[in-house]
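>>> return a 3D structure for these sequence lines:
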Amino acid sequence: MRDIQNIVSPRVTSPAKASSVKRFPQRETTPTRPKTSVQTSSVLPSLHPPRTEDAASPPPSPKPLPTTPAKSPRKRNDVAAPQVSPSRLPRALPSNLYPALNAQKRATLKALHEISVLPQGDSEDDDNTEPSANTAAFNQLRGLLTGTVERGEGNSCMVIGPKGSGKTQLVERAISTLPEAPIVIRLSGFAQTNDRLAIREIAWQLAEQTGQSLLPPEQDETVQDDENPFIEPNAEVAVTLPPPSHLLALISMLPTLPRPTIITLDGFDLFALHARQSLLYCLLDTVQSCRAVSGNRGIAVVGVTTRVETINILEKRVKSRFSGRIIRTAGLPLFDNWIGAARHALCSPIQDESECDWSNMWNASVDSFLHDQQVVRLLKETFTLTKDIRVLGRLLVATVIALKPSSPALSTSELAAAVNKQRYPPRFSFLSSLTYPSICLLIAAAHVRTSGHETFTFEMLHDAFQDQVRTSMSAPVTVDGGGIGMAFEKLVSLQVFVATASAAAGIGKEFMKYRCDADRSEIKDAVDKTGQLSLKKWLTKAQ
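Model (predicted):
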């Protein structure tokens, strides 16, 4: 029986064990295979084929083949480079373009010599809704002079504007656009320092433009009898000046000349400083009495000055004869206008139009030059210092002169050198080489100036230095020693610190008042060159 039970019991228990053993591998194998098949079929259908194709995966080796044709465009670019060169200036100019370069230099230098803030060509029709101040001033002055030339009127006006705003060019352009060429007399208050010199200059210019002697008939014979060994006997036109007794009569006869007369007075405020203002009174009185009649040809007096209150320094009798017309000019208000004026001058057309390729290359090089970051920075710094367009012309002239066949493009280094020559040299270029205590005193002086005190004493700077040492605890100099005092005396000897008053008796040196001639920007540059982080932090506290 035991044998039978032993035989039967394993049969009862073994199936359970067998079933449990059989079910465990089924849970491992049967669920996992469908998951892999579903994932591979749904997510990566390209991997659904059997593994036999995975073994054949190395054939994607032909993929590097597309890289081989990529070398051919490089070769093509190298070959096609000469086709792009006509739009750019080469580094070394070919010999056939030497005449074009010389012609471009002449045209550009002429344009830079006559560079103006006035609108050029089609620049008047900009997107701006209202015309610029110079355009309105030009139209007003041209209309005034047109009335003098065409209708024989007597007019007077004053052109006022800052230096470099195009006052003289405005007057000259208005005269050049008149329908009839008038007699133009140009006087300057810097050359004609008194009325006698001014009247003699008027007589000289009238004699040159009319070709007639302005002497009375009875004076001609006496002058002809006198022999002057320095005058050629066969001279075409003998210009003679009237005697002083007849000089004042010249002004009254100006309206009766065969052509209209325009008198320009540069430095009008300087003529107002002459004794009794006799010249201005005679000119303006003649203008006021001029009427549009058949015998008169018209006269106009145009004063040019930078002084705004010039009309207030005129005498009452002179002011009553002045028309009161004031025409105002202005410089270029925006930096983009400066760049536009520079581009217009640099891209001046040359006379030889056969070199079309040269014009395209030159214009492209000018555009790339004006868009260079360093060029923009240099010009913007100059624009912030002065808006005088003549300064821009001088900078570009030095750059254009440096052009040569080996370097036909405008150079940024030449422009930087020209900017350095035009600016004043730094007064205190040695600040960065000073000792640590000296630079600390400079920073303390900047603190004092920021607090609103232009003058200071040694004790004030010493206290500021002590406070900084206590807060930072990093100063390689003794506070109580003589290092600070010696540094202060060194700055005084270098005239960085200047005494505001002479030393008085009974006042110690430490209580004398000084001022710092070094600007904050110069102190900042010196601190930056030292590389001391603690000094930089201390300087920024003064802002």
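>>> going by C-alpha atoms from here, please, whenever you check contacts or count neighbours.
Will do.
>>> can you tell me the SS state at residue 387?
The three-state assignment at residue 387 reads coil, by DSSP: H, G, I helix; E, B strand; the rest coil.
>>> check residue 452 too.
Secondary structure, three-state DSSP: residue 452 is coil.
>>> tell me how many other residues crowd it.
8 (other CA atoms under 10 Å).
>>> any idea how far residue 465 is from it?
Summarising the geometry, the distance separating residue 452 from residue 465, computed by CA to CA, to the nearest Å, is 18 Å.
>>> one more: residue 391?
Relative to residue 465, residue 391 is positioned 43 Å away (criterion: CA to CA).
>>> for residue 422, same thing?
Counting by CA to CA - residue 422 and residue 465 are separated by 38 Å.
>>> this one as well, want them side by side:
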Amino acid sequence: MVKRKVELDTIQSVYSALSHRLLGSGDDFFHGNEKNVDFLLDLVTRTVEKGESNSLLILGPHGVGRTALVKKVLKEASKQKSWVENAVIVELNGFIAIDDKIALKEITRQLNLENVVGNKVFGSFADHFSFLLASLKSGDKDSKPIIFVLEEFDTFCNHKNQSLLYNLFDIAQSRAVPICVIGVSCQIDVTELLEKRVKSRFSHRHLNLMHFEEFDKYLEMFQAFLILEKSNNVSDFQVWNKMVEKTFQDPQIQNFLEDKLFIYDKSVSFMRQFLHSLLVCMLAQNEQKINLELFDAALQQSCASFSVQPLDNIIKDLSILEVCILIAVKHITEIYDHEPFNFEMVFHEYVKFRRRRLTNLTEERSVIFKCWENLIGLEMIIPKVSGEKCRSQQAEYILNVFHIPVTTLKKSVEKYPHCPTEVLQWLTSSTHNSASFS
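Take a look at the predicted model:
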């Protein structure tokens, strides 16, 4: 019996079906993290069905799937009859709603209350906001539950007096109207930006999302991106899915992904770029199924398109002093086997290099600490913990972690314009050899 093959026209239809998933915003596709999905789904469901109010922050680095998680949960919740009949969703983005006045207008628009507000004059933000919520009451006793999703939550902390956040959290705490406030931010210590009165009304619930730590989860996500469903309108989608599953069971393919991709870049954005290149290579070479040669060709194409990495653009805008601090961090993490580190450890490592190899650099502590804060602001160095645990510590002794792969850092620094030879030598030296610089 001759095995059925995935014909070229099927590959074209597969590409059409998957191109949006791989090249779109990525917010409409979410896989894994079932525990977080269940937790958030339960939270919003209780708000709609039982009238419970609550607040939550979803934190994690860019591209980890924070917004995709929220959209996945809201999509699942919308299948419930009680949700369709009662729930109201308000989505605000801090980059658009740059002040409370704009935020109120957007809330009014999304709640379809423009005609209700009309030309009414309100004495304060709280009066206006309370009137909006009161307008949603259906009957004498019940109010429609509202789910507020605040993208770029940290930018709302810059609003005057944090009035919007105060009123949202205050209503959630008082249970006057059933609401659930979901904040989404990449700033893991964002609660430190909240005023005391606002923080006291926040529930202090967090969901922390991180990039893949285990290769098995990474491989599972890789396969999930290529799996088709009946709704994708591909006639031979089952044949395609079986071929994909068989491909990712191949030890050679698994070794390739682990050695060439997982170690290099764990981000979902690079994964999507690579898989799109893989489909393009299949079309270009008239291949009927995925093989190791296609993976290698896709990697070369992806690396060519990623020749200018986002990290390259960030590092080229840094000062040479900030680059040196990153290299010092790299050596510290290697010496102490990726254990957390603080500013004092990095400062000491930098001073040793500066005194021996590049004395024209500054050694002034305040200047170096300012560079250190800038790198933290760019999320190149991330505090290990946030919140109350950091309050009692001096900034110089707060523990941090370094999440940038060493190979990626090396490639980006090597592209730094007019980088001193001494710095490049320090970058490529091993932890053992780096001792010679001291």
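>>> where do the helices sit along the stretch 1-150 of the second structure?
Using DSSP state H, counting those that start in this stretch, the helices assigned to the stretch 1-150 of the second structure run over residues 8-23, 34-50, 66-77, 81-86, 100-110, 114-117, 125-134.
>>> what's the answer for the stretch 251-400 of the second structure, then?
Counting by DSSP H, counting those that start in this stretch, residue ranges of the helices within the stretch 251-400 of the second structure are 251-256, 268-284, 292-305, 310-316, 320-335, 343-357, 365-377, 388-391.
>>> go through these and name the closest to residue 175 of the second structure.
helix 388-391 (26.3 Å; CA to CA).
>>> any idea how far whatever helix or strand comes next after the closest one is from the chain center?
Following the chain from helix 388-391 of the second structure toward its C-terminal end, the next helix or strand by DSSP states H and E is strand 400-401. The gap between the average C-alpha position of strand 400-401 of the second structure and the chain average comes to 17 Å, counting by CA atoms, centre = their mean, to the nearest Å.
>>> cool, and stretch 73-82 of the first structure?
40 Å.
>>> please apply the same query to stretch 115-135 of the second structure.
Relative to its chain's centre, stretch 115-135 of the second structure lies at 35 Å (CA atoms, centre = their mean).
>>> quick one: end-to-end distance for it.
Its first and final residues considered, stretch 115-135 of the second structure spans 11 Å by CA to CA.
>>> buried residues in stretch 399-417 of the first structure?
Using 16 or more other CA atoms under 10 Å as the test for burial, stretch 399-417 of the first structure gives 399, 400, 403, 404, 405, 408, 409, 410, 412, 414, 415, 416.
>>> give me the aligned partner of the first one over in the second structure.
By that I understand residue 399 of the first structure. When the structures are aligned by TM-score structural alignment, the residue of the second structure matched to residue 399 of the first structure is residue 278.
>>> if I look at that match, how far off is residue 19 of the second structure?
11 Å.
>>> what's the residue most central in space within the second structure in contact with, if anything?
The C-alpha lying nearest the average C-alpha coordinate of the second structure belongs to residue 62 (CA atoms, centre = their mean; 2.9 Å). For residue 62 of the second structure, the residues meeting the contact criterion (CA atoms under 8 Å, 6 or more residues apart in numbering) are residue 186.
>>> what residue in the first structure is paired with it?
In the first structure, residue 62 of the second structure lines up with residue 163, judged by TM-score structural alignment.
>>> quick check: its match vs residue 117 of the first structure, distance?
Distance of residue 163 of the first structure to residue 117 of the first structure, given as CA to CA: 11 Å.
>>> count of neighbours near residue 201 of the first structure?
A count of neighbours around residue 201 of the first structure, defined by other CA under 10 Å, yields 19.
>>> translate it into the numbering of the second structure.
With TM-score structural alignment as the matching criterion, the partner of residue 201 of the first structure in the second structure is residue 106.
>>> now swap in residue 287 of the first structure and tell me
Structural alignment (TM-score structural alignment) places residue 287 of the first structure against residue 172 in the second structure.
>>> please name the nearest non-neighbouring residue to that match.
Taking CA to CA, 6 or more residues apart in numbering as the measure, residue 172 of the second structure lies nearest to residue 53, with 4.9 Å between them; neighbours along the chain are not counted.
>>> aligned partner of that neighbour in the first structure?
Under the pairing rule here (TM-score structural alignment), the equivalent of residue 53 of the second structure within the first structure is residue 154.
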